[in-house]
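Student: Everything below, folded, please.
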Amino acid sequence: MSAIKGRGAVSGAVSARFNLPTREQDGDWLDSVETIDGAVRAPATTVTEEHPRSILSFNQSPDIPFDRSVNAYRGCEHGCIYCYARPSHAWHDLSPGLDFETRLFAKPDAARLLRETMAKRGYRPAPIAMGTNTDPYQPIEVRYRITRQVLELCLETRHPVTVTTKSDRVLRDLDLLEELARRRLTCVGISVTSLDPHLSRLLEPRAASPAKRIAALGTLVRAGVPAHVSIAPVIPSITDSFLEGILSAASEQGVRAATWIMIRLPHEVAPLFREWLDTHFPDRSGKVMATIQSMRGGRDNDPEFFTRMKPNGVWADLFRRRFRVAAHRLGITGPDEELDCTVFRRPSLDGQLSLL
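Tutor: As a prediction, this is how the structure comes out:
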């Protein structure tokens, strides 16, 4: 496989999980391309507007600290090769590889649908998580502003909301985030995987540079917005050497909370990640996968509840110890911001707040 400039995946093959046909590299994902002097360089980005009947997704997973989320977009132009959300594109008969980062879906009705849900008499507020599937501040947010509309609604209704992103575009909504933070209604996590801009371009080609993300954390902290750095994912022998450096850089910006997550490779992500390793790091691809498997019970991925977010074994213990020691030295703790669910004001469907 050959690297494609500006893209994370190096192929567009579709999994057979849903009995879908396999697409080869010269298949239909190249029906729209960016060209230079007539030569194919990379698939172009397209956006399809999607109009679902509901926008708030609920879960009962024991492994994540929230029970509801809003995903404004499907697919993500950031192109992070390790993204665990890639397999969701297979439901659309699209490739979890290149299609995931080039064939995007936007949900312009998100705020209206969320308003309708909040207006229901039986609705009970709890923090809404944004950025748990695909990034709410990927490049097309500049055009659609769906994330901003959702934040505006949360501020209007005094509803708690959390944001996770890899982009400094989050600062475009600093005015809203400041107001939400004053009312203990929000916190922001920014994911940083390395401090090397070259490595970042290979891993997450259209995400903000590590320096911009670190700087954005500082801006949020100085504005009074609770912010934490998420070292996610940690990739053995690729990014783990930056663990202490990321914590230190975040600490210098005033960040006092951090988390880390070991790489997960569900479904089609595993073969895509293997292709990426063989393309960019052929000298260590075997070592990387062997280390990952040693933490996942001999498999590329552990899909089981209760254990999928908790790698085990010697390597996992080492990473935990390194994180704990560095965080303690820098005075960094885990995110413990308690958001206020008691001030929620149910909206009416005409956009006016209820008097009751």
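Student: going forward, measure contacts and count neighbours with C-alpha atoms only.
Tutor: Noted.
Student: Which residues does the top helix by length along the chain contact?
Tutor: In the chain, ranked by residue count with DSSP state H as the criterion, the top helix is helix 314-330. Contact with helix 314-330 is made by 243-244, 247-248, 251, 258, 260, 291, 294-295, 333, as judged by Cα atoms under 8 Å, 6 or more residues apart in numbering.
Student: I'd like to know which of these are buried.
Tutor: For these, a neighbour count by 16 or more other Cα atoms under 10 Å gives the buried set as 243-244, 247-248, 251, 258, 260, 291, 294-295.
Student: Return the subset of those lying in strands.
Tutor: Among these, the residues falling in strands (DSSP state E) are 258, 260.
Student: residues touching the closest residue to P160 other than its chain neighbours, list them.
Tutor: Closest residue to P160 apart from its sequence neighbours, by Cα to Cα, 6 or more residues apart in numbering: L185 at 4.2 Å. For L185, the contacting residues are 158-161, 339-341, by Cα under 8 Å, 6+ apart.
Student: One more sequence to fold, the one below, so I can look at both together:
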Amino acid sequence: MCTQYIEYKPRRVLNVYKHCDGAWFWNRYSANPYVGCEYGCEYCYFRAKRYFRFDWDFSEVIKVKVNAPILLRKELSKVKKDITMLGFYQPVEVKYRLIRSMLEVCAELGFPVHMNEKSDLILRDLDVLKEINERSWACVTFSIITKRKSLRIWEPKAPSVEKRFEAMKEISGAGITTGTALIPVLPFIYDDDENIEEIVRETAESGGKYVIGGSLTLGSPLTEHYLSILRENWPDLVEPTVKLFSSWKKGREKADYPKVGDVPDPAYQAKLGRKVKEICERYGLSDRIERPLHIYPPEIRSNKAVANYLFERTYRLELEGAPPHKIWAYRKAAWTIDEMEISLKNLLDERGFDGLLSLPNVGKKIAKEILQVLKEVD
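Tutor: Predicted structure coming up:
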């Protein structure tokens, strides 16, 4: 079936999130001029109803927000400057040029931009990305999960991995931060050391600065779709996949065919994260994207530095398999500090250690760590 494109004019285009995507992509906002994706990757989370609530296949019918650049200018003018995730390039972007127009809006208004892409079409707009990077910050992350031939089963219409790495080289050469999102790592298929190392090595050779790894996320009807592909191509992996997404839930292992959850066993996720980190270190890469502090007003940069530490601590605790309550303590503290409008340093000067303790979600232990980070920032 040929992809059908339908033009329409929505009332809004900017998604404003309650919290920034700490320790991952760092964006507070996102905007996409297209609803759906022609590439139709078989593992895509958009196949799950909780992300795509329409009654058509997201890869067969694409809705085009023809007024997206106009809306973006209007909506960005009403919010504080912060990182905006734009995308995703569709083949028809050659005709509509909506993403380019949206990038031009961000450049004019001084908004930093993060792109997460599979398409090398992004190179057409490299001039605008360079302008954004000069005025604030630009980052391009390429979604790449393997170089193996079997990828075509999962990504039948997406641009080749070779084209993505070639684009990464050009973007890196332009002085723009770039790297790889090894997301989703498909369990038992692409989670082996050899595959991960190949992606990390190629990223390093292409000028990338990081590789962030993340596990597969399911959800009906994606779950049924994903398992059907396994049955056809990797039938021996159906049972271990079902167990990975099911049996870690208390009581589910007693069922003859346990209900498959949306995420794999946390222990598996932690092991995967540690593996990506270890391999990245061998090649001098980071397993996190460095948040740009210079894009924020000088008076709150120390706040952001502390929040960065707390977000990073949260992620590392997840990899260590720490108790959920401890992980959430750091995450909530990170949100508190990240969203403060007054300077942490001023608060400390005026009220001392008690000032830190007066903040929501900040106890004595975390307050002491904040104090130490502030000293290091100085």
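Student: on that earlier part again, and the residue nearest to P160 of the first structure, how far from M295 of the first structure?
Tutor: Distance, L185 of the first structure to M295 of the first structure, by Cα to Cα, to the nearest Å: 36 Å.
Student: And A85 of the first structure, by the same measure?
Tutor: In this structure, A85 of the first structure and M295 of the first structure are 21 Å apart, going by Cα to Cα.
Student: cool, I214 of the first structure as well?
Tutor: Taken as Cα to Cα, the span from I214 of the first structure to M295 of the first structure is 29 Å.
Student: what about the helices in the stretch 101-250 of the second structure?
Tutor: Secondary structure of the stretch 101-250 of the second structure (DSSP state H, counting those that start in this stretch): helices at 126-135, 151-154, 161-173, 193-205, 222-233, 238-244.
Student: Of those helices, which is nearest N27 of the second structure?
Tutor: N27 of the second structure lies closest, by Cα to Cα, to one member of the helices of the stretch 101-250 of the second structure: helix 126-135, at 15.2 Å.
Student: Do I have it right that R68 of the first structure meets A129?
Tutor: Yes. Using Cα atoms under 8 Å, R68 of the first structure makes contact with A129 at a distance of 6.4 Å.
Student: With neighbour numbers in mind, choose between these two.
Tutor: A129 (24 against 18; other Cα atoms under 10 Å).
Student: what sits against the aligned residue in the second structure for the more buried one?
Tutor: Counting by TM-score structural alignment, A129 of the first structure lines up with M85 in the second structure. Shown in contact with M85 of the second structure (Cα under 8 Å, 6+ apart): 27, 29-31, 113-116.
Student: now those residues in JSON lines, with distance to K18 of the second structure?
Tutor: Output for the contacts of M85 of the second structure, formatted as JSON lines (distance: Cα to Cα, whole Å):
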{"residue": "N27", "distance to K18 of the second structure": "11"}
{"residue": "Y29", "distance to K18 of the second structure": "9"}
{"residue": "S30", "distance to K18 of the second structure": "12"}
{"residue": "A31", "distance to K18 of the second structure": "15"}
{"residue": "V113", "distance to K18 of the second structure": "18"}
{"residue": "H114", "distance to K18 of the second structure": "18"}
{"residue": "M115", "distance to K18 of the second structure": "20"}
{"residue": "N116", "distance to K18 of the second structure": "20"}
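Student: What's the PyMOL syntax to select whichever of these are buried?
Tutor: With 16+ other Cα under 10 Å as the criterion, this PyMOL line picks the buried residues out of the contacts of M85 of the second structure:
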select buried, resi 27+29+30+31+113+114+115+116
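Student: now for the contacts of M85 of the second structure, which pair is the farthest apart?
Tutor: The distance between the two most remote of these (Cα to Cα) is 13.3 Å, for Y29 and N116.
Student: ok so, going back, can you put the contacts of helix 314-330 of the first structure in TSV and add distance to P197 of the first structure?
Tutor: Shown next, in TSV, are those (distance: Cα to Cα, whole Å):
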residue	distance to P197 of the first structure
L243	15
E244	17
L247	17
S248	17
S251	20
A258	21
W260	20
T291	24
S294	29
M295	28
T333	27
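Student: now, which of those sits nearest H89 of the first structure?
Tutor: Among the contacts of helix 314-330 of the first structure, W260 lies closest to H89 of the first structure (Cα to Cα), at 25.8 Å.
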